[in-house]
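Peer 1: sharing a model prediction with you, sequence too.
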Amino acid sequence: MKLTDFDFDLPEGLIATRPARPRSAARLLLAEGGTIADRHVGDLPQILRPGDLLVLNDTKVIPARLTGTRARQTPQGEAVARIEITLLEPAADGWQALAKPLRKLRVGEVIRFGDALTAEVAEMSATGLRLIFDATGEAFDAALQQVGAMPLPPYIAALRAPDDQDRDDYQTVWAAHQGAVAAPTASLHFDAPLLEALAARGVEFVHVTLHVGAGTFLPVKVDDVTTHRMHAEWGEVTPEAAAAINRAKAEGRRVIPVGTTALRLIESAAPEPGRIAPFRGTTDIFIYPGHHFRVTDGLMTNFHLPKSTLLMLVSALMGAEKIREIYGHAVRDGYRFFSYGDASLLIP
């Protein structure tokens, strides 16, 4: 299984830099029973069945993109340099982060993010660093809200800078547990009226948590994709959530995760076909063609990057040939791609 098997041509003009408004106005490619249909996310109450269980990731994205300065004494006086920081995940002491430019930083240096927050460089590696901030807990959260920006994916950030509108656009309406540095983007299509209409239809919901990490954007660098190692992310399936999913499976109802993050979590928590167990910890599950799905009956997801692990995941669910057909249709018909783009509902 080669990396080139998951490549396709994507015109840059199809990369969405802003979401649809309202959220549920986004287009929806419905692939079910061997057919492809062009719909809209707002049609979900007519598409889904009463009793279908949607699995929703309730992680909350933090404003993890920080712009700071560091000052260093030189023979010519004090030199001030601008530093771009992207928080990755909490460490035992401080935060793991990326820095740009990394090579100019030194252990012990202090980076100032305005008047609200400072951080000391505690540790350096070839690819990142560990920062210890001068605030913790609620004080840190408040300062981060003041000085941070939403960590837009690289393919959007390359086209425009994040702004205040992204604080709302890049967050789900049910976000509850803070800790993600990337959004579960399929969930961004839902708004309150759509959730109410789905509930009236008899569609049920259950919440799980997977804190999406920046590693979700890491490219696959090996030609033999089966040798790729996934990044680890922290997640939780509560006993109540596991019971709701097991009840749906026992009753023959469909379990449909909204987003690849929710899918990866429930598949990680399933010890055997048809059953899920409570789960709390990290997962680095890598799903590619050949994977046997244990609790997933379908998936709502956005359109993914060429040669990405997420494209491999949907190929595992639908079959590689079918995904090539679906993505070919999406490109020809002008669907909008990636985090702020349109959606697909994949029912194998």
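Peer 2: On my side now, so go ahead.

Peer 1: can we go C-alpha only for contacts and neighbour counts from here?
Peer 2: Noted.

Peer 1: look at R324 and give its secondary structure.
Peer 2: Assigned by DSSP: H, G, I helix; E, B strand; the rest coil, the conformation of R324 is helix.

Peer 1: how many neighbouring residues does it have?
Peer 2: 18 (other Cα atoms under 10 Å).

Peer 1: list the contacts of it.
Peer 2: Contact partners of R324, counting by Cα atoms under 8 Å, 6 or more residues apart in numbering, are absent.

Peer 1: now with 10 Å?
Peer 2: 5-8, 311, 315, 318, 330 (Cα atoms under 10 Å, 6 or more residues apart in numbering).

Peer 1: below is an additional structure, to be compared with the one above:
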Amino acid sequence: MLDNLLSSYDYDLPEELIAKYPANPADSAKLLVYEKNSGKITHSVFYELANFLPECALIFNDTKVFKARFYGNKISGAKCELFINKILANDEFLVQVRGKVKEDDILIFQDNLNAKILKLNADGTRIVKFCKNNEVLKTDEVLTISEKIGHIPLPPYLKRMDNLDDEINYQSVFAKNIGAVAAPTASLHFTNRVLDSLKDKKSAYITLHVGAGTFASVECENIQEHKMHSEYFNLSDEAIKLINSDIPILGVGTTATRTIEYYARTKKSSGECDLFLNPSNRPIRQNYLLTNFHLPKSTLIMLVASFIGRQNTLKLYEEAIKNKYKFYSYGDAMLII
């Protein structure tokens, strides 16, 4: 079955269509609107979003990105780079370190911040604790220091250093609960102007702390064998009420979508979400989707296909490429209604 083959989710994207920087203003990004029932495609701009929405409630992800990338040195003096993948329990962190390290190695960063390597995982990640002045730091203390000395964790495919503009641009206007190492990118298009235009819609917030696993590639040709990464989530009472109602729901982004659908299946309001949506595991609650354009052969493009099918998804991507849409985190948006 082609829907289960990784190679069936590949497409060719010209390098110039990878957005290195966001639209300015954010809501001037392009918006491709796809109507599932009729197959109609409309090309618009994001600030016109309200004009296309059917009767529905919107659910947003209010996670906040922290500065998860650190540059420093090993004890030997060699340079090193540490990227926090995910916050763990007991004030520990799952990280990637550029360069060879072994257990008990100490990495040195600005502001007297050190990281001690506790464990080397088989997948190349490491588990660390952060210390300052020989005292182990609590998670919230690490997050506070990260805002001072860390760097915005831009996706690797942008192939550039972060800058001051990214501190604003790589964060949604409704970001609230800190803990993500990647932005819920569909949210980046929203401005106060767009939110004002949606005031007549019911809305609610969930929190899913996007981890580095969102960029993890699928390695197995049969996608049903893929082990999905997990990310911490928490649903507000308002979101639970909406999901439990019969009101049609628009999920703003893939992260909100996975959380909505995970709750619909498990009734768990917090924990670790590892739901893999694809054409063989379709949505059971969410009706509409707002999202960006995603990497080939990624779990994110497979999530889109869970709503409209693989062939329709690839046709829409062809249409977007033909019309010079920008792709990936800082790229343009697509509304599926």
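Peer 2: Arrived safely. As the structure is a prediction and not an experimental result, all values here were calculated from the model.

Peer 1: TM-score for these two?
Peer 2: After superposition, the two chains reach a TM-score (TM-score structural alignment, normalised by the length of structure 2) of 0.93; 325 aligned residues with a Cα RMSD of 1.5 Å.

Peer 1: returning to that earlier point: mind putting the contacts of R324 of structure 1 in JSON lines, neighbour count and secondary structure included?
Peer 2: Converted to JSON lines, the contacts of R324 of structure 1 look like this (neighbours: other Cα atoms under 10 Å; DSSP: H, G, I helix; E, B strand; the rest coil):
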{"residue": "D5", "neighbour count": "14", "secondary structure": "helix"}
{"residue": "F6", "neighbour count": "19", "secondary structure": "helix"}
{"residue": "D7", "neighbour count": "14", "secondary structure": "coil"}
{"residue": "F8", "neighbour count": "14", "secondary structure": "coil"}
{"residue": "L311", "neighbour count": "22", "secondary structure": "helix"}
{"residue": "S315", "neighbour count": "21", "secondary structure": "helix"}
{"residue": "M318", "neighbour count": "21", "secondary structure": "helix"}
{"residue": "A330", "neighbour count": "22", "secondary structure": "helix"}
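
Peer 1: out of these, who's nearest A92 of structure 1?
Peer 2: Nearest to A92 of structure 1 among those, counting by Cα to Cα, is L311 at 33.1 Å.

Peer 1: longest strand in structure 1, please.
Peer 2: When structure 1 is parsed with DSSP state E, its longest strand is strand 77-90.

Peer 1: check which helices and strands the first helix or strand past it going along the chain sits against.
Peer 2: Per DSSP states H and E, the first helix or strand lying C-terminal to strand 77-90 of structure 1 is strand 95-100. Contact partners of strand 95-100 of structure 1 among helices and strands, from 3 or more Cα pairs under 10 Å, 6 or more residues apart in numbering; DSSP states H and E: strand 65-74, strand 77-90, strand 117-124, strand 129-133.

Peer 1: now the helix or strand following the shortest one: buried residues?
Peer 2: The first helix or strand that comes after strand 129-133 of structure 1 along the chain, using DSSP H and E, is helix 137-147. With burial defined by 16 or more other Cα atoms under 10 Å, the residues of helix 137-147 of structure 1 counted as buried are 143-144, 147.

Peer 1: any chance of the residues you listed in a markdown table, plus distance to N302 of structure 1?
Peer 2: What follows is the buried residues of helix 137-147 of structure 1, written out as a markdown table (distance: Cα to Cα, whole Å):
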| residue | distance to N302 of structure 1 |
| --- | --- |
| A143 | 32 |
| L144 | 28 |
| V147 | 30 |
